[in-house]
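*Asks:* this is the structure alone, sequence omitted:
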């Protein structure tokens, strides 16, 4: 059975001037010509995303949406009506958030965290901003040091609440942030600590770096946030180092030395390079 709002692998039934029809067990689902890969012929299989077009017909596409049914994702509002808001989710047709599924009235250009679901009345893919009921720490699917996907959810007095793997919530403390953070940002991180009542603290990067704290940890986090390389070394201008790291050149050199001795970085002629944990 074809699943709307999900990826499906379907066999090509027949080709027409305006595309190909894919086998759904009935008359077929259209994959428009502009999305048909070159050389495709009847009998071939294609992995496509299936959803309803603007005329309420089930249609296929090889475009990749920013999320599928069940996902929690940050999406940008492109238009607003009296009935709700339309968000860009990477397809030709925008996804709809009814007014009843919004926490406050959405605004054009705003980025909102929503859950993608199938509307029971229409069978169409839709989205809701009311996601709290889908998040729970009662039964955890993660443990300390696990690598996880994070979405920045909201700012608090101690840091940012983040959504973990689309299932749980945790806190990224200000003391563990060494890069620009904003609501809706998607990042990789790990479970730093699980405290009483399943409260979770997370950190950015990978768990192999958890033992590194202080200024060395700050350098490491900045390396992680900048693709694993930074163009700073023992001959860099002290003002440049202070501007980027908010530390003196002496402190920077001590931090680099600590990381090098722990075999977490390589020192290159033009900068420092992250060594990924094996």
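*Replies:* Received, thanks. Here the structure is a predicted model, which is why all the values come from computation and not from measurement. Numbering: from 1, shown residues only.
*Asks:* going forward, measure contacts and count neighbours with C-alpha atoms only.
*Replies:* Will do.
*Asks:* tell me which element residue 163 falls in.
*Replies:* strand 159-164 (DSSP states H and E).
*Asks:* one more to weigh against that first structure:
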């Protein structure tokens, strides 16, 4: 079974305790409940979330959590005791955030940015605020000007580090007059630029057209091509960073666009670049 994730299952048998399910990935698990709560029939195929009960036994639920194992989330602290914090993740049993996985002192009602994982030692599903090692460093599918969802996880007087689309990381520089941002705040943002080492600089407002395309449309490529006199020395041979710097998009997106323009007979693709027809 995939603990901490949504599993496809078949109703194997019905008992007074609930429904025993045969999981598509192997094994069986109990879905507690009776016909007064919901009605299932033998052989029915359903999707359930599999986690552990208070005695660390695998158990299924039809409820959907706010995050599964392998995902980031912004969650609220429901309780703090001598062993750690417990987070509301949309299920009856709260998500455990051990003290050793925390970055600072938490109190009831605080919001925190966490990654959900299965603890290697205990086998339990837990959360960690130490999220940096789980962030995706490959930003090739992002482009300058792209609208993204942000979640602040580190706040300083000068900058705020944010999750970008709950997958990447970026930095928002604080400027005079900006509203204060707290850990756990979520907001829309825009990719302003990429630094030489591939890191993302963010802005809360869309950027203008300043020698860099902010659109992925074929028309925008044609405008840049015409402004260059009908020829641009970019194509399959061009490295991804050059494409990102010149066009504000990934090489994958650029290749799709020039492929569309070629099929529409608006450009010719040569060994050394692209030329307007």
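*Replies:* Right, received. Where do you want to start? All figures in this text were calculated on a predicted structure; none of them were measured in a lab.
*Asks:* superposed, what's their TM-score?
*Replies:* In this superposition the chains share a TM-score of 0.65, using TM-score structural alignment, normalised by the length of structure 2; 207 aligned residues with a CA RMSD of 3.0 Å.
*Asks:* related to what we said a few turns ago, the strand holding residue 163 of structure 1 - contacts with which helices or strands?
*Replies:* Applying 3 or more CA pairs under 8 Å, 6 or more residues apart in numbering; DSSP states H and E, one finds that strand 159-164 of structure 1 contacts strand 147-155, strand 168-173.
*Asks:* which part of structure 1 matches the lengthiest helix in structure 2?
*Replies:* Ordering each helix of structure 2 by length in residues (DSSP state H) puts helix 251-263 first. Alignment note (TM-score structural alignment): helix 251-263 of structure 2 is unmatched in structure 1.
*Asks:* ok, the nearest residue to residue 118 of structure 1 once chain neighbours are set aside - contacts?
*Replies:* Nearest non-adjacent residue to residue 118 of structure 1, counting by CA to CA, 6 or more residues apart in numbering: residue 125, 4.6 Å away. Applying CA atoms under 8 Å, 6 or more residues apart in numbering, we find residue 125 of structure 1 in contact with 4, 5, 51, 52, 69, 95, 96, 116, 117, 118, 119.
*Asks:* what's the farthest-apart pair in those residues?
*Replies:* Using CA to CA, the contacts of residue 125 of structure 1 reach their maximum pairwise distance at 4 and 96, which is 15.1 Å.
*Asks:* of these two, which one has the most company?
*Replies:* Comparing residue 4 of structure 1 with residue 96 by other CA atoms under 10 Å, the one with more neighbours is residue 96, at 23 against 20.
*Asks:* what sits against the more buried one?
*Replies:* 84, 85, 86, 87, 125, 126, 127.
*Asks:* please name the nearest non-neighbouring residue to the spatially most central residue of structure 2.
*Replies:* Residue closest to the mean C-alpha point of structure 2, counted by CA atoms, centre = their mean, is residue 166 at 2.8 Å. Distances taken as CA to CA, 6+ apart place residue 72 nearest to residue 166 of structure 2, at 5.8 Å, with adjacent residues excluded.
*Asks:* any idea how many residues pack against the one you found?
*Replies:* Neighbour number of residue 72 of structure 2 under other CA under 10 Å is 25.
*Asks:* right, and residue 47 of structure 1 touches residue 62 too?
*Replies:* Yes - counting by CA atoms under 8 Å, residue 62 is a contact partner of residue 47 of structure 1 at 7.4 Å.
*Asks:* who has more neighbours out of these two?
*Replies:* The residue with more neighbours, out of residue 47 of structure 1 and residue 62, is residue 62; 18 against 13, by other CA under 10 Å.
*Asks:* enumerate every residue touching the nearest residue to that one once chain neighbours are set aside.
*Replies:* In this structure, residue 62 of structure 1 finds its nearest non-sequential neighbour in residue 48, 5.1 Å apart by CA to CA, 6+ apart. When contacts are counted by CA under 8 Å, 6+ apart, residue 48 of structure 1 touches 7, 8, 9, 10, 60, 61, 62, 63.
*Asks:* wait, isn't the first one in contact with residue 51?
*Replies:* No - Residue 7 of structure 1 lies out of contact with residue 51 (CA under 8 Å); the separation is 9.6 Å.
*Asks:* which residues does the closest residue in space to residue 24 of structure 1 that isn't next to it in sequence contact?
*Replies:* Closest residue to residue 24 of structure 1 apart from its sequence neighbours, by CA to CA, 6+ apart: residue 2 at 6.2 Å. Residues near residue 2 of structure 1 by CA under 8 Å, 6+ apart: 8, 24, 50.
*Asks:* for residue 2 of structure 1, helix, strand, or coil?
*Replies:* At residue 2 of structure 1, secondary structure determined by DSSP: H, G, I helix; E, B strand; the rest coil is coil.
*Asks:* count of neighbours near residue 11 of structure 1?
*Replies:* Using other CA under 10 Å, residue 11 of structure 1 has 18 other residues around it.
*Asks:* wait, doesn't it sit right on residue 45?
*Replies:* Yes - applying CA under 8 Å, one finds residue 11 of structure 1 in contact with residue 45, separated by 4.2 Å.
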